[in-house]
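Colleague: predicted model, plus sequence, below.
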Amino acid sequence: MYSFLVTVGGIQTPMVLDTGSSDLWMVSDACKTCQTSLPLLPQASFVQAGMDVDLLYGDSLTGTHAAGIIGTDAVTFAGISIPNQFFAAINDTDTNVLDTGCAGIFGLGFALNSVIWNEVFANKFESQSSSTSAKRSLPRPRRLLPSSNYGTRFFPNLSNLISSQKRASSADLTKAVLQSYSSYGPALTRMVTTKSLVAPMFTITLQRDTLDVGGNAGVLSLGELPDGIQQSALTWGYVRGYPGALQAPPDSPDETYPVAWEVFIDDVFLDGVRLPRSNLSSSKIALSGLIDTGNSLIRGPADVVNLVNSRVGNTFACTTPHTLAFSIGGKLFPVDARDFASPTTTDGNLSECSANVVETDAPVEGQGYQYSWSLGDPFLKGVLASFYYGNITYPSVDPPRIGFLSTVPADGGRRGAAERSAECGKE
């Protein structure tokens, strides 16, 4: 996981950069089970907005949560200050965020996938659209759900804000949604909609903390590509749009809006051999993957993951290089052999390894998110990834997309095997 320093409520602390979620939160000093030496948000001085939030992460196998209260304060990072930013002060969590040396999560996803934005928007929209105060029931995104059913893959559906009394039309709702982003959307979305960035994009590279020959230096670049990198050097994959996630505006009835940083995948290869498609999902679902800096592993369909493990072995010699590669936009992007596997023990023994590939919930046709793979840190340590929002109001004019530049050396597998062999020789 990649972290950087963020100042929230006057407290500067490391936070996890998470492209797989959209919410900003920080552990508060009201959390009785949070044991850490990190500075925590003083809840007594927190400017509360009168709303609670329960953020659920992961899937049916690895669900975790972070619960607390919503409020506002200035948020400062990378020399940029964003006033009146909505975020959550967390007073109960079973995530491993504190174990990573961070005190919160900085979500970089789209506003439609933000539980905090959903809560704030629904509250304000209903206040403006009706004099009644009837309690609403708001669906949650796939990664952030209102129950313990983490395997559900539903994303927000704002249509329940259009009541049978026709207090607001679908066109009114869409207009209000798009206008809300600049005022109380996620931090990066606000910067994009207010044109605070030179270009509507950010770029991330993750730094390998071990076996680092040929690895990236950790970088977050806002509004432009890092120095020395040209846009033409990247291979760009379009982000999936979801019909119905937000009603298209009347002046552009065919618009579809993105909900997550999810790109289409041509095929997946193991050691140069194309892997079959999963039989757990409909063949009508186009193959895609979530590009997720908040995921420490690569997650995929259970049947394909089992095939990977059967071919490489549930455990194998760490000195044996294996290459898992994803074809995106017609170009292969391999996972560095040094990131594909991890030692099976924590005592420094590098003789036996297992693949950093695990199963996750399969998509169901027509039900929420449709991605089969979640490409986490093992994939992202071998690429420069540039996330381009495009035109948030009219995606068809300038579509959202992700650009990739492989940083895996051609002889990465051999060099990684030599490195591990040398490490083993020291024992």
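Modeller: Everything's here; your move.
Colleague: please count neighbours and contacts with C-alpha atoms only from this point.
Modeller: OK.
Colleague: which residues touch the nearest residue to residue 406 once chain neighbours are set aside?
Modeller: Leaving aside its chain neighbours, residue 406 sits nearest to residue 383 (4.3 Å; criterion: Cα to Cα, 6 or more residues apart in numbering). By Cα atoms under 8 Å, 6 or more residues apart in numbering, the residues touching residue 383 are 205, 216, 333, 404, 405, 406, 407, 408.
Colleague: comparison target below:
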Amino acid sequence: MRTSISDVLLLSLLSTSAVLASPAPIITKGTSIPLTRRSVHKRSPTDWEEWAVRHRTYVTNKYGGTLDSKSKRASGMNLLTNQGADSDYYGSIAIGTPAVSYNVILDTGSSDLWLASSSCTTCATASGATTASASSNSIPLFDPSSSSTFKNLTTPFSIQYASGEASGSLGQDTVQMAGFQVTSQTFGVCDEANGVLTSPLSGLMGLAWQSLASSKATPFWQTLASSGQWDSGVMGFFLTRYGNDTHSSNEEPGGQFTMGYLNNSLYTGDIDYQGVVSNDVAYWTLPLSSLNVQGQSVSLPTSGQDMYAAIDTGTTLIGGPSDVVQSIYANIEGAQAGTGSWEGYWLYPCSTQVQSSLAFGGQSWSISPADFEHTPIDNTGETCVGAFFEVSTGSSTPGWIVGDAFLKNVYTSFRYSPAAVGFAQLASTATSQNGREGNAPSATIGSPAAVVSSSGGVSKMSGATSVRFSAISGVQVLAVAGALLGGMVLA
């Protein structure tokens, strides 16, 4: 059958009408990515003992403190592996040209970005393989030679952990995350990372301030925040809870991390902001103004570093000065100090529902009993480990490290200028996601709407608009295009 010119014109008009009638996307400079949380109650008591040593040693070293001689027996262990299996929250980034996606821990307690490289022979993998191609379950490793935009800076780089260090050299390349792109981003390319990583994690992205960075590089988020490309100079975190779900899978939906806006559907009321205390910002540090356990107020230091807390998404529990932590458990009947692998932790009857709360100069925020209870120490389920543990930090670092055991109970905002951390009450749309069955998000690569250079230059992608999305893949983009064209996908 022959097609007349009038038929072609009619088809063209119908297609145009379908496009115009389609709802327009919400345009914003803020974007978001889903987080993945790896489950907790799949471990044996022996596994948890090993985790306890690694966790406390890692946090102590991270904040420049020292351990007593008893704890130093386990100095060969490394927390990062166990944090990942317990309650680490990670998102995906893409690096290089062509871009390749990687899962990284999102850590507001440090400031460096680093990845395990393809030359790493000590990087742990789920299957015991040492290269990315050796097993489908192995850690994806960054191959500098596969990226046409990679630049080797030939500068040594190392990050110290409890059992050693992740080390290599610094490089520069294009980094994408949640719809934003930074060109010439400096990061560590590590060829030594023994025991540091487990599949599917390839590295870590620090979300604290530049002054804390071992590389001296401006962190990815800080380059974006200072570029003027965000709708608002904020990052938002919502973290899900699966720790009290004995049927959880190894990977579960973990919540949401946003850059440039806050997802107000996940919280109610106003954000209670408190200013970061230091003029030379490094950690996200707030004064800890009150602590309440089982209805009793716990006395807090009023001077020195022990009155301050670092808000740290990369730490599982809540570390604090020994004398104050001991006072916390004095309010819990049957609590006792841990010994052996549990040195520095405290134990209490699992049947006790511990009510606790923290305040940072403003509103007081409750911690769920489910989060105060970290894990039973044996198969009887009678004795549990509490979320607060004893830690000694360095003389110039905060005495408190407030991690995910607290942050799962609030919506958290990290504000660029003036530097502040804010908390808000979680909405029912957020709390209803705790323990919900669902598929964990997978790492995908989207098209960046804005490109920012590490030196501060900004450019728009040709023809691009900045649309709020969660790492849209190529297949999803094609599906969206089909919807906008009234179901017609043009090859």
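Modeller: Okay, I see it. Just so it is clear, the structure is predicted and the values come from calculations on it, not from any experiment.
Colleague: just to revisit the earlier point, quick check, nearest of the contacts of residue 383 of the first structure to residue 84 of the first structure?
Modeller: Closest approach between those and residue 84 of the first structure, by Cα to Cα: residue 205, at 28.9 Å.
Colleague: could the contacts of residue 383 of the first structure be laid out in TSV, adding secondary structure, distance to residue 173 of the first structure and neighbour count?
Modeller: What follows is those, written out as TSV (DSSP: H, G, I helix; E, B strand; the rest coil; distance: Cα to Cα, whole Å; neighbours: other Cα atoms under 10 Å):
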residue	secondary structure	distance to residue 173 of the first structure	neighbour count
205	strand	37	25
216	strand	43	20
333	strand	40	25
404	strand	35	23
405	strand	38	19
406	strand	41	21
407	coil	43	20
408	coil	45	21
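Colleague: ok, and those in the second structure?
Modeller: Contacts conserved in the second structure for those, using both residues aligned by TM-score structural alignment, their matches' Cα atoms under 8 Å: 205, 333, 404, 405, 406, 407.
Colleague: would JSON lines of the residues you listed with distance to residue 265 of the first structure be doable?
Modeller: Formatted as JSON lines, those follow (distance: Cα to Cα, whole Å):
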{"residue": "205", "distance to residue 265 of the first structure": "20"}
{"residue": "333", "distance to residue 265 of the first structure": "11"}
{"residue": "404", "distance to residue 265 of the first structure": "13"}
{"residue": "405", "distance to residue 265 of the first structure": "15"}
{"residue": "406", "distance to residue 265 of the first structure": "15"}
{"residue": "407", "distance to residue 265 of the first structure": "19"}
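Colleague: helix or strand for the equivalent of residue 67 of the first structure over in the second structure, which one?
Modeller: Mapped onto the second structure by TM-score structural alignment, residue 67 of the first structure lines up with residue 167. Assigning secondary structure by DSSP states H and E places residue 167 of the second structure in strand 164-177.
Colleague: where's the residue nearest to residue 406 of the first structure relative to residue 230 of the first structure, distance?
Modeller: 14 Å (Cα to Cα, to the nearest Å).
Colleague: can you check residue 172 of the first structure too?
Modeller: 40 Å.
Colleague: those two: which is more packed in?
Modeller: Using other Cα atoms under 10 Å as the criterion, residue 172 of the first structure and residue 230 rank with residue 172 on top: 14 against 9.
Colleague: please, which helix or strand holds that one?
Modeller: Using DSSP H and E, residue 172 of the first structure falls in helix 170-184.
Colleague: what of residue 187 of the second structure?
Modeller: Using DSSP H and E, residue 187 of the second structure falls in strand 180-192.
Colleague: give the aligned range of that strand in the first structure.
Modeller: The aligned range for strand 180-192 of the second structure is 80-92, by TM-score structural alignment.
Colleague: residue contacts, the aligned partner of residue 41 of the first structure in the second structure?
Modeller: Alignment note (TM-score structural alignment): residue 41 of the first structure maps to residue 142 of the second structure. With contacts defined as Cα under 8 Å, 6+ apart, residue 142 of the second structure is in contact with 115, 116, 117, 118, 189.
Colleague: 7 Å - rerun?
Modeller: 115, 116, 117, 118 (Cα atoms under 7 Å, 6 or more residues apart in numbering).
Colleague: residue 145 of the second structure too?
Modeller: Residue 145 of the second structure touches nothing, counting by Cα under 7 Å, 6+ apart.
Colleague: which secondary structure state does it sit in?
Modeller: helix (DSSP: H, G, I helix; E, B strand; the rest coil).
Colleague: tell me how far it lies from residue 152 of the second structure.
Modeller: 10 Å.
Colleague: same deal with residue 229 of the second structure?
Modeller: In this view, residue 229 of the second structure and residue 152 of the second structure are 28 Å apart by Cα to Cα.
Colleague: more crowded one of the two?
Modeller: residue 229 (23 against 13).
Colleague: what do we get in the first structure for the more buried one?
Modeller: Residue 229 of the second structure maps onto residue 196 in the first structure, by TM-score structural alignment.
Colleague: and its match, how far from residue 315 of the first structure?
Modeller: Here residue 196 of the first structure is placed at a distance of 49 Å from residue 315 of the first structure (Cα to Cα).
Colleague: where do the strands of the stretch 301-450 of the second structure begin and end?
Modeller: Using DSSP state E, counting those that start in this stretch, the strands of the stretch 301-450 of the second structure run over 308-311, 318-320, 336-337, 346-349, 356-359, 364-367, 373-376, 383-386, 388-390, 400-402, 410-415, 420-426, 450-453.
Colleague: which ones are touching the residue nearest in space to the middle of the second structure?
Modeller: Residue closest to the average C-alpha location in the second structure (Cα atoms, centre = their mean): residue 106, at 2.6 Å. Listed by Cα under 7 Å, 6+ apart, the contact set of residue 106 of the second structure reads 89, 90, 91, 204, 205, 206, 207, 313, 314.
Colleague: element containing it, please.
Modeller: Applying DSSP H and E, one finds residue 106 of the second structure within strand 100-107.
Colleague: against the first structure, where does that strand fall?
Modeller: The aligned range for strand 100-107 of the second structure is 11-18, by TM-score structural alignment.
Colleague: mean per-residue distance, the matching stretch versus the second structure.
Modeller: By mean Cα distance after the TM-score superposition for the first structure, the fitted stretch 11-18 of the first structure averages 1.0 Å away from its aligned residues in the second structure.
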